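Visitor: Structure for the following, please:
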Amino acid sequence: MLAVVFTQIAFLGHDAAHRQIFVSGRWNDWVSLILGDLLIGMSYGWWQHKHTRHHGNPNKVGTDPDIELPVIALTEDAASAPHTRIVTWLRAHQGLFFFPILLLEGVSLHASGVRRVVSGGHLDRRWVEIGFMAVRLIGFTTLVFLVLSPGIAFVFLAVQLGLFGFYMGVSFAPNHKGMPLVPPQMRLDFLRRQVMMSRNIRGSRMLDAAMGGLNYQIEHHLFPSMPRPHLRRAAPIVAKYCQQHDVPYTQVGLLHSYAIVVGYINRVGLGERDVFTCPLVEQRSA
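Guide: Purely as a prediction, here's the structure:
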């Protein structure tokens, strides 16, 4: 239950960080700090820096941090780069291990946030973030051990953190993974840069709530400050406009999106594909 609650809070923090909730940027910033750092234990400053780069150039090699993952290889260079024997073996079988690896995403998000707030470099409200994250990470862990026996407390934290990371991972993974990668030298106009590298997930309003509106990734990238409830209404308008201007607009079901993602990263790990091509285009032309 806490894994679901914390993920839904993270979705609200994502909304605030994109200026979707309040007119005031200051109000949005403070709500993001409270939701992200204090309630989730994830650095807003770290997320903002990383996510801004992603939105500016989604799926662009050397620019988008979301395709530079420590274990999963999303590019040919990452797959062929020298690594330890364990990492090399994992990447050769990364399609099989993709979903289990997501269980570690919660640990990764917390660790990345902690590194960001204690390292050098500019960070607005550093001490606020340090204070909020300390209360969340230390206080929550202490509370768990106060009310549960040590063995059950360890299991509780492992399950909660694992499911939180898994839920976050399966919500974000379908949006861009398996879509075309942009070579460093390629220049695209804003519309094509945002639409062709993103994928929408078709579904009901229940899916909208479960994925925090991230299933409308194309509209979100085109209009990042558009409030989440309006994305569903904007989607058919954007789809029609893209059709009129011959811009590929990708929308699939949830399970289909996972099949594309797993198939894509598996082929990259095995070195069997040109990662600059779109898997949907390949399927349609087959």
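
Visitor: contacts, neighbours, all on C-alpha from now
Guide: OK.

Visitor: For the helix ranked longest in the chain, buried residues please.
Guide: Counting residues, the longest helix found in the chain (DSSP state H) is helix 150-172. Neighbour-count burial for helix 150-172 flags 153, 158, 160-169, 171-172 (criterion: 16 or more other C-alpha atoms under 10 Å).

Visitor: after that helix comes which helix or strand?
Guide: helix 190-195 (DSSP states H and E).

Visitor: helices and strands around the following helix or strand past that next one, which ones?
Guide: Downstream of helix 190-195, the next assigned helix or strand under DSSP H and E is strand 200-202. Helices and strands touching strand 200-202, by 3 or more C-alpha pairs under 8 Å, 6 or more residues apart in numbering; DSSP states H and E, are strand 251-253, helix 254-270.

Visitor: Now show me the structure for the sequence below, then we'll compare the two:
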Amino acid sequence: MGRKSARETGSGRGSDFSELSRRMADAGLLRRRPLYYTVRFTAVGLTLAGSVAAFLVLGDSWSQLLVAAVLALVFGQLGLAAHDLAHRQVFSRRRPSEIGGLLVADVLLGMSYGWWMNKHTRHHANPNHEGKDPDVAPDIIVWSRGQARRAKGPARFIGKHQAALFFPLLTLEGLNLSFSSFKALRSPSMKRPVLEGMLLVAHFGVYFGGLFSVLSPGKALVFLVVHQGLFGLYLGSVFAPNHKGMPMIEEGTQLDFLRRQVLTSRNVDGGPLTDVFMGGLNYQIEHHLFPSMPTPALAEAQVITERYCAELGIPYCRTGLLASHRTALRHLRDVGEPLRTAGD
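Guide: A predicted model of the protein is given here:
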């Protein structure tokens, strides 16, 4: 075979991604959208304040479970806000993005901004890449048949039935994020362990203090289970459709940036409600290609990207929300087959 051009290899000034980036810039889709984020964050903040006020007014009542459900949605939206701040979609400068991220993630959500930022950056660099993407590490769930064959401990036990256990496990995701945040405070990669530790302690001091001072112990525990369970389920329902069931990249595979991001990501079709529910992450392909692109620009970017991928013959995956979950569950069942076979 002859030498491939820079456009074919995806490297150099004439790379495929450079051309797509130029089209996005020409369309003005990389500009900040301060009005959008002002309205969105204000709405989330007012809903949070209203939920806290309702909690204090209702007192020791089982009606508080409705507040717990609403707060689960609010916490999910706070997680999406922290995500956008981390990617500098809101502010172009690093310092205001970090301050906003610490306030939203650590203070309001009870999750370490620094720990999550490090983890999520590695995911963006190598999505679905075994050994490099922390989101497909076989901690509890196995994501490939190779991981299943090597699985030990909880992953080996859970992996046999992980498709059926996936959504029940998601109810623990909120607690897992907080536990991992405290655990990460001892990591050398943490830039501000003392500050983040203090903010996390303050968050849970107010959270548990409020629960057990307003509610009886039994109601407080039920509130905790409902709130954290629905919160974890919400987060999982937003993040799972984006990559689960898409191709896994094995060690040694060479892909340029454009193809690495497009081939491992999936968009979720839907209307305005889907956009709000998923915070724009339903345009996962465009988000991975342009992480700092503001959320309201992603819909227009999707049209440009899909058309451009068609020009290059690059597969572009779009599906509905329920179909994306079915695909993810089929993938989990398929990759767990070696464990079930070994058990038989």
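
Visitor: Would you pull the TM-score for this pair?
Guide: The TM-score (TM-score structural alignment, normalised by the length of structure 1) is 0.92; 270 aligned residues with a C-alpha RMSD of 1.3 Å.

Visitor: so what's the residue nearest the centre of structure 2 closest to, chain neighbours aside?
Guide: Centre of structure 2 computed as the mean C-alpha position; nearest residue by C-alpha atoms, centre = their mean is F239, 4.4 Å away. Spatially, and ignoring its direct neighbours in sequence, F239 of structure 2 is nearest to L281 (7.7 Å; C-alpha to C-alpha, 6 or more residues apart in numbering).

Visitor: what's the matching residue for that neighbour over in structure 1?
Guide: Mapped onto structure 1 by TM-score structural alignment, L281 of structure 2 lines up with L214.

Visitor: now stretch 24-38 of structure 1: which residue numbers in structure 2?
Guide: Against structure 2, stretch 24-38 of structure 1 falls on residues 93-107 (TM-score structural alignment).

Visitor: and the matching stretch, how far apart are its ends?
Guide: For stretch 93-107 of structure 2, the separation between the terminal residues is 21 Å (C-alpha to C-alpha, to the nearest Å).

Visitor: distance between it and the chain's centre?
Guide: 17 Å (C-alpha atoms, centre = their mean, to the nearest Å).

Visitor: Likewise for stretch 278-293 of structure 2?
Guide: Chain-centre distance of stretch 278-293 of structure 2: 11 Å, with C-alpha atoms, centre = their mean.

Visitor: Could you do stretch 32-51 of structure 1 as well?
Guide: For stretch 32-51 of structure 1 - counting by C-alpha atoms, centre = their mean - the centre lies 13 Å from the chain centre.

Visitor: What of stretch 241-261 of structure 1?
Guide: 18 Å.

Visitor: Quick one: end-to-end distance for it.
Guide: 26 Å.

Visitor: What residues sit buried inside that stretch?
Guide: Residues of stretch 241-261 of structure 1 classed as buried: C242, Y249, T250, Q251, V252, L254, S257, Y258, I260, V261 (neighbour count, 16+ other C-alpha under 10 Å).

Visitor: Could you tell me where that stretch falls in structure 2?
Guide: Taking TM-score structural alignment, stretch 241-261 of structure 1 hits residues 308-328 over in structure 2.

Visitor: Mind telling me what element the aligned partner of I130 of structure 1 in structure 2 is part of?
Guide: I130 of structure 1 maps onto G197 of structure 2 when the alignment is built from TM-score structural alignment. G197 of structure 2 is part of helix 193-214 when elements are defined by DSSP H and E.

Visitor: Skip the chain neighbours and tell me the closest residue to Q8 of structure 1.
Guide: In space, Q8 of structure 1 comes closest to G212 once its chain neighbours are excluded; the distance is 7.0 Å by C-alpha to C-alpha, 6+ apart.

Visitor: ah, wrong one, I meant R318 of structure 2
Guide: N267 (4.7 Å).

Visitor: And that neighbour? What does it align with in structure 1?
Guide: So, by TM-score structural alignment, N267 of structure 2 is matched to N200.

Visitor: Quick check: its match touching G213?
Guide: No. Using C-alpha atoms under 8 Å, N200 of structure 1 is not in contact with G213, being 10.0 Å away.
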